[in-house]
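**Student:** quick one: sequence plus predicted model below, questions after.
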Amino acid sequence: MEQAVAAADTAWMLAAFALVSLMVAGLALFYGGMVSVKNTLNMAMMIFGALAVVGVLWIVVGYSASFGDSLGGAGLLGDPLEYFGSEKLLDAPTTPGLPPAVFSAFQLLFAALTVALIAGAVADRMKFGSWMVFAGIWALLVYFPVAHWVFAFDSKDGSVRGGWIANDLKAIDFAGGTAVHINAGIAGLALALVLGKRKVFPNPPRPHNLPLTMLGAGILLFGWFGFNGGSALSAGNAASVVVLNTLAAACAGMIGWLVVEKFRQGHATTLGAASGMIAALVGITPACGAVSPLGALIVGVLSGVVCCFAVSLKFRFGFDDSLDVVGIHLAGGILGTVLIGFLADPGAPNGVAGLFYGGGVDQLWRQTVAALAVLAYTFVMTIAIAKGLQLFGGIRVDDESEESGLDLAVHSETAYVLDHLDVPAKTGEPADPVAAAEAITTRAVAAAE
């Protein structure tokens, strides 16, 4: 019987891994459609580049630093040599259970996606080489330690010591509200501040391909069921509740964003629908195992509403968060993490009562401390990493490259080949493919208006 259960759990985790792996392409499409036609390929390269760098580091030292026995029992960092090179992960479990290799592969994607999310905050202006170096250093100095704090639990027999947030603080983060979304969101803010504003800010180019963004959002929703559901680590009731809560929140978040958008701007847009859904998915990520389906609706709609307002803060405070990483991932991650302290239902898989269920403020202060700790550590470390890279070679492209677009300037490619299309150009419009694509987009928008 135990072997059959272990086999079912392993099968579910392999399926969840496959779902999450598709989120890499989904994020590339989601971000890629939101940038100008001149930077689409660069955006995709930043996402896949993050996967490549973080994946290599994870195999060598990342898994060990994240899930190894805590150095000195302090709960700050796993022993980086315990699983160095991941060779120990070849061994099958001595008792029926999850093979460590599938767990490592699953968590590798968490690490890569967290780093990739940061790219959206610095789109259109960061050197690709500097981004690749930043991705590696940030994973080593920020993600791996924070993942240890949040995801590494003490072993049942006490022989392996995990992270301080998971075991000492006992904050709840089912699938990465702190380690993934707050972590990436505050890092995006720090890196954007060091990098500076785009030349076109505060009037950035329109998203060049909203159908691409919507497709990316749909793929991200698909993958998120593996992201959250797989974090249950078993094919049972917990995963089922988590998947239901994830979908419920996504639906409510979309409605919340669109309602605010309609009242503020008079239109409910496709970009708003996609953004509201992603905001809700961010909010429910830490809470998906702690709340009821009704609680998931509340988390979702509040995430959609709050994040819709939060994305406009960059114009008020003057920081250039290109694709709203701060407004969606930072704001949504904080909201979802803190709401657990209010909405946690003891009948949910985590089995903890929040303020509204008779638990008082006990869980609320734990959630708040966890969020603040990740905010402070990641902001300071990211600023330090970015400043260091700025001193050694710089991190921003030159003005000419920013103007011409990074697809051509950095990668010597364009996303679309338009020179053979029978599209008459107006007098004075440039004939090169990139400029032609922008002219076509401008005319289409003008005609629609």
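**Tutor:** Ah, there it is.
**Student:** C-alpha from now on. contacts and neighbour counts both.
**Tutor:** Noted.
**Student:** now do the SS call for Leu98.
**Tutor:** Classification of Leu98 using DSSP: H, G, I helix; E, B strand; the rest coil returns coil.
**Student:** so it touches Ala6, yeah?
**Tutor:** Yes: between Leu98 and Ala6 there is a contact at 6.4 Å, judged by Cα atoms under 8 Å.
**Student:** what about Val142, distance to Gly176?
**Tutor:** According to Cα to Cα, to the nearest Å, Val142 and Gly176 sit 14 Å apart.
**Student:** same question for Trp164.
**Tutor:** 15 Å.
**Student:** alongside the first one, take a look at this:
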Amino acid sequence: MSSPLLTTLAVAEHNTGDTAWLLASAALVMLMAPGLALFYGGMVRSKSVLNMIMMVFGALAVVSIVWVLVGYSIAFGDDVVGGLFGDPFQYLGFKGMLEDVVSSEGGLPVTAFAIFQGLFAVITCGLVAGAIADRTRFGTWLVFAAIWTILVYAPIAHWIFDFSAGEHVGGWMANKLGALDFAGGTAVEITSGASGLAVALVLGTRIGFGREPMKPHNLTLVMLGAGLLWFGWFGFNAGSALSAGNTAAIVFVNTLMAGCTGCLAWLLVERIRDGHATSFGAASGVVAGLVAITPACGFVTPLGAMVVGAAAGLVCAVAIGWKYKFGYDDSLDVVGVHLVGGLVGTLLIGLLATAKVGSVDGLLYGGGLDQLGKQLVACLATFAYAFVVSGLLALALDRTIGFRVDEEHELSGVDLVIHAETAYDLHAATGGARPHLGGGGHLGGSS
């Protein structure tokens, strides 16, 4: 985040304008969860669309609860050891945060900041689900989401988002290393991509991967989901300014510009490579541009944001094909878009950052290689930790309670097996008779 929210609390005057913007931004980030559910739901095959949507909604429920109980305290509590994680008991269940306390800098209610950050955790966990679509046990996924939030997301958020202030000591990456990440290139994008890759490797490839076509079943849902994600992303990025001022306005513009250039760059790759510019490519390019600008949005100019978005669109359009080359089954291209896009955006800060917008100059603005080196260390550390811990957690769950559905259930479709539902009623309509209205106004008969 661009400015620290002090965890040493003091009663102060409320800044109602900034508070309103932060709460609105939190609501926009929350909207990204159903947006992601639709985006991913359209990308899978029709026999598993409900399961995919449920995995994202399940993450919303589980991660939010874990965040209030202990996640926020691990991420933003007083550092326990070496800048690695905060005191898990300091704000247990939002303890000590409800007595109308605000930060001593900015006049923001701490609960507003805390829940805004919690919704970042939600969307990050939801992204991981895309890497393991079509083959995952729902119950095990919920267990994974809870433990993963505690062991993976919250510590990394502490590293990069928790700034030292006064007597409060924050994370090592932001305070000792000096890496820059405005809204989550490390904690959200690289973390979700690395985690998704690790879990996908543990679960193995889908039946028929690389041999059978596994195309999106509903591109209308994909486009609708992408639009909701783009809308929510303004809260995700501009809300991270923690104030309704000039920084938020610049970030807003940068978020729009990167999404636009990401879209066009992806379409250009498709047109040259495949001969067609597709709606699926447009949606994917928008998301790639948004992913890459997330860490950089508070440090680059609008022209820089266009470069970031275009670079991500070009690179990610190529990167999604790596899974076929290397044999890992990242179902919905979490690695190709979020991991690769997060790396692109985080590293480009070292080149394109300018003190006219943020706090430092990158290489192209005369700042030398120092910041680029810091960004590289942050990328490598985030990837290594998220990949290893997520992989070990997935392996432990798979060996104990089972993480992957049975082969016959995967073939028949996880929607019917796990949820006893199907997304679409494809039965032929009976002619003539009017439907019987049952109790409460619902159509009678089986659902």
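**Tutor:** Thanks, I have the structure now. The shown structure was predicted, so the numbers you read here are calculated from the model rather than taken from an experiment.
**Student:** post the TM-score for the overlay when you can.
**Tutor:** Put the two chains on top of each other and the TM-score (TM-score structural alignment, normalised by the length of structure 2) is 0.91; 417 aligned residues with a Cα RMSD of 1.3 Å.
**Student:** what about the strands in the stretch 1-150 of structure 2?
**Tutor:** Using DSSP state E, counting those that start in this stretch, the strands found in the stretch 1-150 of structure 2 span residues 9-10, 102-103.
**Student:** highest mean neighbour count out of those?
**Tutor:** Most buried of the strands of the stretch 1-150 of structure 2 by mean neighbour count (mean count of other Cα atoms under 10 Å) is strand 102-103; its value is a mean of 24.
**Student:** which other helices and strands does it contact?
**Tutor:** Counting contacts by 3 or more Cα pairs under 8 Å, 6 or more residues apart in numbering; DSSP states H and E, strand 102-103 of structure 2 is packed against strand 9-10.
**Student:** at 10 Å instead, please
**Tutor:** Applying 3 or more Cα pairs under 10 Å, 6 or more residues apart in numbering; DSSP states H and E, we find strand 102-103 of structure 2 packed against strand 9-10, helix 110-129.
**Student:** figure out which of these is closest to Tyr328 of structure 2.
**Tutor:** Proximity to Tyr328 of structure 2 (Cα to Cα) singles out helix 110-129 among those, at 14.5 Å.
**Student:** by how much does that closest one deviate from structure 1 on average?
**Tutor:** Average distance, helix 110-129 of structure 2 versus aligned residues of structure 1 after superposition (mean Cα distance after the TM-score superposition for structure 1): 0.6 Å.
**Student:** for the stretch 151-300 of structure 2, what spans make up the helices?
**Tutor:** Using DSSP state H, counting those that start in this stretch, the helices of the stretch 151-300 of structure 2 run over 154-161, 172, 191-203, 219-238, 246-274, 279-296.
**Student:** want to throw these into a markdown table with mean neighbour count and distance to Ala37 of structure 2?
**Tutor:** Below are the helices of the stretch 151-300 of structure 2 laid out as a markdown table (neighbours: other Cα atoms under 10 Å; distance: least, Cα to Cα, whole Å):
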| stretch | mean neighbour count | distance to Ala37 of structure 2 |
| --- | --- | --- |
| helix 154-161 | 29 | 23 |
| helix 172 | 24 | 33 |
| helix 191-203 | 27 | 15 |
| helix 219-238 | 23 | 7 |
| helix 246-274 | 22 | 19 |
| helix 279-296 | 30 | 14 |
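**Student:** contacts only, for the equivalent of Gly230 of structure 1 over in structure 2.
**Tutor:** Using TM-score structural alignment as the criterion, Gly230 of structure 1 maps onto Gly239 of structure 2. By Cα atoms under 10 Å, 6 or more residues apart in numbering, the contact set of Gly239 of structure 2 is 1, 18, 21-26, 28-29, 113, 116, 183, 233, 247-249, 251-252.
**Student:** what sits against the aligned residue in structure 1 for Phe120 of structure 2?
**Tutor:** Using TM-score structural alignment, the equivalent of Phe120 of structure 2 in structure 1 is Phe110. Neighbour list for Phe110 of structure 1: 17, 20-21, 51, 54, 104, 116, 143, 147, 175-176, 179-180, 227 [criterion: Cα under 10 Å, 6+ apart].
**Student:** closest one to His329 of structure 1 out of those residues, please.
**Tutor:** His329 of structure 1 lies nearest to Val180 out of the contacts of Phe110 of structure 1, by Cα to Cα, at 8.7 Å.
**Student:** the closest one pairs with which position in structure 2?
**Tutor:** By TM-score structural alignment, Val180 of structure 1 lines up with Val188.
**Student:** state the distance from the residue lying closest to that match once chain neighbours are set aside to Trp322 of structure 2.
**Tutor:** Closest residue in space to Val188 of structure 2, ignoring its immediate chain neighbours: Thr124 at 5.2 Å, by Cα to Cα, 6 or more residues apart in numbering. Thr124 of structure 2 is 22 Å from Trp322 of structure 2, where distance means Cα to Cα.
**Student:** so between those two, which is more surrounded?
**Tutor:** Each of Thr124 of structure 2 and Trp322 has its neighbours counted (other Cα atoms under 10 Å); Thr124 has more, 27 against 16.
**Student:** thought the more buried one was touching Ala157?
**Tutor:** No: look at Thr124 of structure 2 against Ala157 with Cα atoms under 10 Å: they stay out of range, at 11.1 Å.
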